[in-house]
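Q: Okay, sequence plus prediction incoming.
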Amino acid sequence: MSGRLCNRIRSTSLMLLIILTGLSLALNAATAAASVSSKDVDSAVTDTIAFMLSTVKEPQVGSVGGEWAIIGLARSGYTVPQHYYDDYYSHVEQVVTANRGVLSEKKYTEYSRLILALRAIGADPANVAGYNLLMPLGDYDKTVWQGINGPIFALLALDSGNYEIPFNKSAVTHATREMYIEDILSQQLKDGGFALSGLAADPDITGMAIQALAKYQNRTSVKAAIEKAIQTLSRLQDDDGGYASLGVKNAESTIQVLMALCELSIPLDDSRFAKNGKTILDHLLTYYSKGQGFRHTADGSGVTGMSTEQALYGLVNYQRTAAGRSSLYRMNDVVSLLSSNHQADVGLPNKHKDVQVMPVVEPGKTFSDIREHANKTAIEALAARGIISGINATTFAPNQSMTRAEFAAIMTKGLGLKPKATNAFKDITPASWYSGAVGTAYTYGIVKGTSTAAFSPDRTISKQEAAVMIANAAKLCGMNTALSTLETRDMLAQFGDYTKTAEWARAALAFNYRENILSQDAWNIEPSAAAKRAEMADMLYRMLTAAKLL
């Protein structure tokens, strides 16, 4: 055999060896990346919950043995003894009462953390022993005083229940969401990350900043900031999939990055976050010991109570997002976990006795075509309660118009009113699917006909017609819908097409703008334009929220 042929054979063999080695490494990496199964996570969560219930027997108001434990347990969906949440809420009332509603003069994250826990168990943070715990977050200067943690947790707390920021009379600067967002963005470092101090990114704070900003990705500046932060987190990740803060590798840093990826719906085996075949989840479970929770560091140093509580809510977040449910802090699917003795009265004092709160019947319900939609929150909240449905099981069609009959149906469902037939309209037959809804809406004064004998159920509803129905429903819910002629004119005069509105709709339109059911940021009212399904969902959602029925 010639030397040239031998060399060619050796070269070919070497090439095959390299290819086979590469394939082997790729397969090994894939196997390693998938080393943690959903069963492993489920087992760790179940065991950690049992451990936590045995060690945190009476949760108090506090960062350890308090709110984070409550949030993780409540959002897990696991069965917890009824007294656990009741006792916790009683402790909250005692603390709030004893301190006359003042949890801290400096650290306003105390309010944010408590708001998140109360929301998770279905309690109202705006009325705890008569105190509104949302009020402090209306003070911008005091909220941001403690650094970037202030605006981060203020946004998380406010957005957990889509709460309006109350007007805080004692505040020098009244806060807005925009101000909190801009404050966070202004603190992004040159390396793309965030930190409490210094010029180098910290994975904990970077992960938390992403969680707070994630809901605002429709803004160009926010999206760009998140993309830079994600690149930074990818760069900071260690070869074993974990993270270090201030030079110390720890569970909490890993957890906050895990939380950020869940909030952004980034798979944990994304190539940017799978190092040497190891994912964040792989690394996090190295801190876990069966029956003992999670260690802070590999050698067992540090406070394990905090690392265990954070690990629980991080894994619960992973479980929820992997199952297609809302993430940990997106709490539109919450139900009250308190017994009837601890539940505050819902609704406004003057609401009609027949108006009822619609409970969540399908937690986490969503649609494939609303993932990036501005009205996603409203649509999901109503869908979870069976108030609104899609055009099929997976599609909502947010930009499709809505008929008068369809809007009457979601209005009556939203108020929990029982169907009542009517013979008032000749174009409504008893066999029509909307007969009961239209009859109910007419009986309670929510709708009128297009004439004395016709309802026109299949006609597309206009924005001003919808505004009138919403205003009528709001009155039924106990809201004050009265405006003087002068107030109505002043409210509507800011819009360029004010004169195109119908006289019969002006007071209702003004009410909707006054209560932020309709946004005053628009240039025009477009009163005769066909109302879109997403717009109608948002209007009803805002009205029910203002009426304390969500």
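A: Here it is on my side, so go on. Residues are numbered from 1 along each chain as shown.

Q: all contacts plus neighbour counts: C-alpha atoms, from now on.
A: OK.

Q: A helix includes Met543, no?
A: Yes. Counting by DSSP: H, G, I helix; E, B strand; the rest coil, Met543 is found in a helix.

Q: Isn't it up against Ala474?
A: Yes. Using C-alpha atoms under 8 Å as the test, Met543 is close enough to Ala474 to be in contact (6.7 Å).

Q: Can you name the residues that contact Ile71?
A: Residues near Ile71 by C-alpha atoms under 8 Å, 6 or more residues apart in numbering: 116-117, 120-121, 313.

Q: quick one, strands of the chain?
A: Assigned by DSSP state E, the chain shows strands spanning 244-245, 248-249, 288-289, 293-294.

Q: Point out the most buried one among those.
A: Stretch with highest mean neighbour count among the strands of the chain: strand 293-294 (a mean of 26; mean count of other C-alpha atoms under 10 Å).

Q: Contacts for it, please.
A: Contacts for strand 293-294 (C-alpha under 8 Å, 6+ apart): 47-48, 51-52, 251, 287-288, 304, 307-308, 311.

Q: buried stuff in stretch 135-145?
A: 135-140, 142-144 (16 or more other C-alpha atoms under 10 Å).

Q: any chance of the strands of the chain in a markdown table, plus distance to Met179?
A: Output for these, formatted as a markdown table (distance: least, C-alpha to C-alpha, whole Å):
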| stretch | distance to Met179 |
| --- | --- |
| strand 244-245 | 28 |
| strand 248-249 | 33 |
| strand 288-289 | 39 |
| strand 293-294 | 37 |
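
Q: then this one, side by side with the first:
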Amino acid sequence: MIRKRFKKPLAILLAMIMMFSAVPMTAYAAALNINDVIKDTANYIQKTVKNPQVGSVGGEWAVIGLARSEFDIPDSYYDNYYKNVEAYVKAADGILHDKKYTEYSRVILGLTAAGYDPTDVAGYDLTTALGDFEKTIWQGINGPVFALIALDSDNYSMPENPKAKVQATRDMYINEILKRQLPDGGFSLYGGTEEADDDYQSDPDITAMALQALAKYQDREDVKKVTEEALDCLSKLQNNKGGYASWNEENSESVAQVIAALGELGISLDDPRFVKNGNTLLNNLMTFYIKNQGFSHTIDGGSNLMATEQAFYALVAANRSKTGKNSLYRMGDTDTAQIVNPPAEDTEIGLPGKHTDVKLMLIITPGKTFDDIGNHIAKSSIEALAERGIINGKTEKIFDADSTMTRAEFASIIVKGLGLPRKNDSIFTDVSENSWYADVVGTAYSYGIVKGTTPTTFNPLGTISREEAAAMVARAAKLTGMETAVTDGEVRDILAQFTDYITSSNWARPSLAFCYQKNILSQDDIDIRPKDAIKRYEVAKMLYSMLEAANLL
């Protein structure tokens, strides 16, 4: 197995670390230098976990923390880890556990962080297990939480599991998490299920982990709402020392998970919601530090390896956020290979006559519909796209057909519609690497589907207009093998039938003409309304018509 190279040469972390602003909680914590703590903990982990194995302690979490810290760790350290994983997988015939599917998720994360491909380990694709919905959620909310974190770490495709009774999708895992939310806004391991019994009180660790999984899906309004409620819950659970108690015991792991969650969401550790009595999350975590021995589980406890590994990767997450790097679990930056795909006509790989990366999106949720589309004119288009996971509702049951859409949301739907592999390859200064839309905008840009509103900005949260949508659809259609070129005469002839064509932008007219010519937009319309915000149902009709014309439905 070939290990993937990093985009940038590994740099000594100390050269990159910025000092964290912190209000001291104790004289001891105030005297600590965060740089020194990170360096000391990294050295302690290397000495303690000399030969990382498959395991929740002394295994993947140590590898993840060290790899994401970008310390100059010898390649042999990660090579030995991979050999241990390979031997373990062989001995287990590819079955890491018959019940606990978080085993697969954790190993996927470890391999991805270290730069290895989890889809081919000793001939086994470790992601396949996560295609089994029922088995993945068996062990409680941790199942769907870490399945999403693992699959999203390097934008792995949702695997098809031929043995699964219920084939999983990302939306199914998201919805499984959402439905388990407790009345106070947080989450617990079995809360929201029949197995809950008295497990109805939100746990800070589980709530933070749920937020880590949901961070990438803030384009869904129901996810955004749950996220804000969960953040409010965590704020209320935080004590006046800046920390948390789980099972009535204040501990370092809880605060570490909250730090990691805020990093995934792009929220500063100085956010007022998480500063209590002048104490930040980072202040609190430092009170568990033991020089040359890592971190303790409780304030008065001794060195604990599980606590040390979690505290370390929390510090790494905080540092990555401070220095503007991808978050802890956004691991696409471990791969430098910039794949240049040959033109569709020069290759026989992929679908005939189409760009090699364009895929036929299969139905994954048969019969998917929404309560509010009834006899809507775009009902069939909406359902066809929703069945394939191309378009979502505002919630699980509400589509909200007449609302508008942002430029980032439209880019996301186009990328999903063509089944394009994700690439975070954007030049836009207003597209943050930590935003949910970073990879879809980057992907759409790398394939020439989108352009900026200026040479360096994209305006991702701006409402998309009808003419902007037409331009993006036309560029996407070219990837499907459709002939998108129209002559000046055709542009005039097609658009002249609309009384308001003169109000359209010059740059948009060829794309508008193409869309009308191919019935992606209906010529039965009285006018173009090029500057109007396009509605969600109109987006569904446009994309459905384009995919149908390209034989991709």
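A: Looks like it arrived, so ask away. This structure is a prediction, so every number in the text was calculated from the model and none was measured.

Q: Out of the buried residues of stretch 135-145 of structure 1, which is nearest to Glu535 of structure 1?
A: Gly138 (27.3 Å; C-alpha to C-alpha).

Q: which residues touch the closest one?
A: By C-alpha under 8 Å, 6+ apart, the residues touching Gly138 of structure 1 are 165-168, 171, 174-176.

Q: which residue packs closest to it, ignoring adjacent ones?
A: Ala175 (4.9 Å; C-alpha to C-alpha, 6 or more residues apart in numbering).

Q: which one in structure 2 is aligned with that neighbour?
A: Structural alignment (TM-score structural alignment) places Ala175 of structure 1 against Ala168 in structure 2.

Q: Could you find which two of the contacts of Ile71 of structure 1 are furthest from each other?
A: Farthest-apart pair in the contacts of Ile71 of structure 1 is Ile121 and Tyr313; separation 14.2 Å (C-alpha to C-alpha).

Q: so how far is Ala15 of structure 2 from Asp72 of structure 2?
A: 12 Å (C-alpha to C-alpha, to the nearest Å).

Q: more neighbours, these two?
A: Under the neighbour definition other C-alpha atoms under 10 Å, Asp72 of structure 2 and Ala15 were set side by side, and Asp72 has more, 13 against 8.

Q: which one in structure 1 is aligned with the more buried one?
A: So Asp72 of structure 2 corresponds to Thr79, using TM-score structural alignment.

Q: check contacts around that match.
A: Counting by C-alpha under 8 Å, 6+ apart, Thr79 of structure 1 makes contact with nothing.

Q: Try it again at 10 Å.
A: 49, 73 (C-alpha atoms under 10 Å, 6 or more residues apart in numbering).

Q: Which residue is the nearest non-sequential neighbour of Trp145 of structure 1?
A: Leaving aside its sequence neighbours, Trp145 of structure 1 sits nearest to Lys106 (C-alpha to C-alpha, 6+ apart; 7.3 Å).

Q: what does Leu265 of structure 2 give?
A: Ala215 (5.3 Å).

Q: now do Ala42 of structure 2
A: Leu66 (6.8 Å).

Q: ok, that neighbour - how many residues close by?
A: The number of residues near Leu66 of structure 2, taken as other C-alpha under 10 Å, comes to 25.

Q: and it, what is it in contact with?
A: 41-43, 45-46, 60, 72-73, 78, 113-114, 309, 312-313, 316.

Q: Return the residue of structure 1 aligned against Thr113 of structure 2.
A: In this structure residue 113 of structure 2 is Ala, not Thr. So Ala113 of structure 2 corresponds to Ala120, using TM-score structural alignment.

Q: How much space separates its match from Ala74 of structure 1?
A: 6 Å.

Q: shared neighbours, those two?
A: In contact with both Ala120 of structure 1 and Ala74: 328, 334-337, using C-alpha under 10 Å, 6+ apart.

Q: Just the buried ones from those residues?
A: Among the shared contacts of Ala120 and Ala74 of structure 1, those buried by neighbour count (16+ other C-alpha under 10 Å) are 328, 334-337.

Q: how near is Gln53 of structure 2 to Tyr82 of structure 2?
A: On the measure of C-alpha to C-alpha, Gln53 of structure 2 and Tyr82 of structure 2 end up 9 Å apart.

Q: Can you work out which residues contact both of the two?
A: Joint contacts of Gln53 of structure 2 and Tyr82 (C-alpha under 10 Å, 6+ apart) are Tyr88.
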